[in-house]
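Chemist: fold the stuff below for me.
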Amino acid sequence: MRRPLPAAALLAGVLLMAGASGAQTGLLEAAARGDLAAVNRLIAAKADIEQRDGQRQTALLLAVAGNHVAVAKALLAAGANPNAQASNQDTPWLLAGASGRTEIIAAMLPLKPDLTIRNRYGGNALIPACERAHVETAKLLLTSGIDVNHVNNLGWTCLLEIVILGDGGPRHQEVARLVLAAGADPNLADKDDVSPLQHARKRGQSEIAQLIAAAGGR
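Modeler: Predicted coordinates:
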């Protein structure tokens, strides 16, 4: 009677049938689990660092998703592309912004990531960083030349997302302060012509409303 194959062996067989080489598949798996030693070994073995999985995610994108900073830095040093876009339109740069991966953003900045690539909502890296109140990430993104007044598919800027999707607390107040100081237009309204100040007052976000008004918001 044939003994059933272990789960790991079954997975390996599926990957081989899919045509992925051991080195390439191994790099994706190692990056996803944050195994720096394995990643360095596979880079040295000339694994394709731009290999994609079924969702067109690269090893770098998987490292960003797992917040595996050392692995992300190793991949970037080896030439990994911060602009490689997955099926859901995420890139390592966009996901790092949205997820608050400040240290990884810092490692990407010298490579001058493409600031024109948009996520599935038509946004840049700054908008979700602000919405989620990733203060240090937003502060660093603002040094990149990113468009602080970019409007996404919902008709919202980073300032509008801070107000509409934020809680008005200290961290959202701080990102509002940062983007206003960086030139965010306090009167750039949404698709219904409702201004950031009007949204802030409607939501009882008095501290943010004061910041917007002080910047010339109406």
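
Chemist: switch to C-alpha atoms for all contacts and neighbour counts from now on
Modeler: Noted.

Chemist: all helices of this protein, in order?
Modeler: 7-17, 22-33, 36-44, 59-65, 69-77, 92-99, 102-108, 126-131, 135-141, 158-165, 170-181, 196-202, 206-214 (DSSP state H).

Chemist: also this sequence, please, to line up against the first:
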Amino acid sequence: MFDAPRACLPGARRRRVLALLAGLAGVAAATPAMSAPSPAILDLLRAAAAGDVPAIERALAAGAELETRDARGRTPVLLATQGGHVAAARRLIARGADVNAQDAQQDSAFLLAGARGLTEIVRAALAAGADWRITNRYGGTALIPACERGHVETVRLLLTTGIDVDHVNRLGWTALLEAVILGQGGAPHQEIVRLLLARGARVNLADRDGITPLRHALRQGQAEVAALLRAAGGR
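Modeler: Presented below is the predicted three-dimensional model:
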């Protein structure tokens, strides 16, 4: 398991290495071996990833835990959401799946559904107690990527909650800034800008470089978005 220290090591150093290896061996001996997942658990994870609702029900009936996780920390409801399997995700949520459970990269079913524009999963998650304050690995709420990607109906739904419309992520951007900076300026992003402004988004809240949404819109040639921002007091 471990290579023995060379006999030519000086005495003191050799004793330190031996002590270190003995300690590591002790930790290894004290650490219980991880048991292999049961067939029912594997069946549930596979079924969720495939969106196979009958197979999900069979796996749960066979004793699979609803909150079991795969090697990346993904729960069945997150796997179903990741695959865009609305019916499977909704069934798991109806069975009591935790929509706020985050995986190793801080995705949850609620956050990912928002980012992907899976409005019906977002709706089911909210009804099941989704925490709209939870943030992803970029420090953003579900609203921010939904705005960036032009998911109008998802944004409309999220804005019916108490979600912070001016939340700033780790990039220093709000939902309004992302809608402008990373958006295309077309009809979906124009509507999202209208929705955000109607919800009270601060039109002149700048990024870390002091650049406002209006200035970003002008730089990117988004004339229609710039007009909306100006009408709301943007500068």
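
Chemist: what's the closest of the helices of the first structure to Asn187 of the first structure?
Modeler: Ranking the helices of the first structure by their distance to Asn187 of the first structure (criterion: CA to CA) puts helix 196-202 first, at 6.6 Å.

Chemist: whereabouts in the second structure does the closest one align?
Modeler: Aligning helix 196-202 of the first structure against the second structure (TM-score structural alignment) gives residues 213-219.

Chemist: that stretch vs the first structure, average distance?
Modeler: On superposition with the first structure, the mean distance recorded for stretch 213-219 of the second structure (mean CA distance after the TM-score superposition for the first structure) is 0.7 Å.

Chemist: run a quick neighbour tally on Leu118 of the second structure.
Modeler: Residue neighbour count, defined by other CA atoms under 10 Å, stands at 21 for Leu118 of the second structure.

Chemist: what do we get in the first structure for it?
Modeler: So Leu118 of the second structure corresponds to Arg101, using TM-score structural alignment.

Chemist: show me what contacts that match?
Modeler: 64, 67, 137 (CA atoms under 8 Å, 6 or more residues apart in numbering).

Chemist: how does it look with 7 Å?
Modeler: 67, 137 (CA atoms under 7 Å, 6 or more residues apart in numbering).

Chemist: residue closest to the middle of the second structure?
Modeler: Asp107 (2.7 Å; CA atoms, centre = their mean).

Chemist: wait, it touches Ile134, no?
Modeler: No - using CA atoms under 7 Å, Asp107 of the second structure makes no contact with Ile134, being 9.9 Å away.

Chemist: report the separation between Val168 of the second structure and Gln190 of the second structure.
Modeler: 20 Å (CA to CA, to the nearest Å).

Chemist: how about Arg15 of the second structure?
Modeler: For Arg15 of the second structure relative to Gln190 of the second structure (CA to CA), the value is 70 Å.

Chemist: count the neighbours of Leu141 of the first structure for me.
Modeler: Count around Leu141 of the first structure with other CA under 10 Å applied: 21.

Chemist: what sits closest to the equivalent of it over in the second structure if chain neighbours are left out?
Modeler: Counting by TM-score structural alignment, Leu141 of the first structure lines up with Leu158 in the second structure. Nearest residue to Leu158 of the second structure in three dimensions, chain neighbours excluded: Leu143, at 6.5 Å (CA to CA, 6 or more residues apart in numbering).

Chemist: what's the counterpart of that neighbour in the first structure?
Modeler: In the first structure, Leu143 of the second structure lands on Leu126 (TM-score structural alignment).

Chemist: export the helices of the first structure to CSV and tack on distance to Ala86 of the first structure?
Modeler: Listed next are those as CSV, based on distance: least, CA to CA, whole Å:
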stretch, distance to Ala86 of the first structure
helix 7-17, 19
helix 22-33, 14
helix 36-44, 20
helix 59-65, 8
helix 69-77, 16
helix 92-99, 9
helix 102-108, 18
helix 126-131, 18
helix 135-141, 21
helix 158-165, 23
helix 170-181, 28
helix 196-202, 32
helix 206-214, 35
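
Chemist: buried residues in the helix or strand hosting Ala28 of the second structure?
Modeler: Here Ala28 of the second structure sits within helix 11-30, counting by DSSP states H and E. The neighbour-count check on helix 11-30 of the second structure (16 or more other CA atoms under 10 Å) flags 14, 17, 21 as buried.

Chemist: stretch 214-229 of the second structure too?
Modeler: Buried, per 16+ other CA under 10 Å, within stretch 214-229 of the second structure: 214-217, 220, 222, 224-229.

Chemist: those residues: which two are farthest apart?
Modeler: Pairwise over these, using CA to CA, the maximum falls at Gln220 and Leu228, 14.6 Å.

Chemist: from Ile93 of the second structure, how far out is Met228 of the second structure?
Modeler: Actually, residue 228 of the second structure is Leu rather than Met. 38 Å.

Chemist: same question for Arg15 of the second structure.
Modeler: 57 Å.

Chemist: what does Asp52 of the second structure give?
Modeler: 14 Å.

Chemist: the two - which one has more neighbours?
Modeler: Ile93 (21 against 16).

Chemist: pull the contacting residues for the more buried one.
Modeler: Taking CA under 7 Å, 6+ apart, one finds nothing in contact with Ile93 of the second structure.

Chemist: can you check Val168 of the second structure too?
Modeler: 140, 174.

Chemist: now Tyr138 of the second structure
Modeler: Per CA under 7 Å, 6+ apart, neighbours of Tyr138 of the second structure: 169-170.
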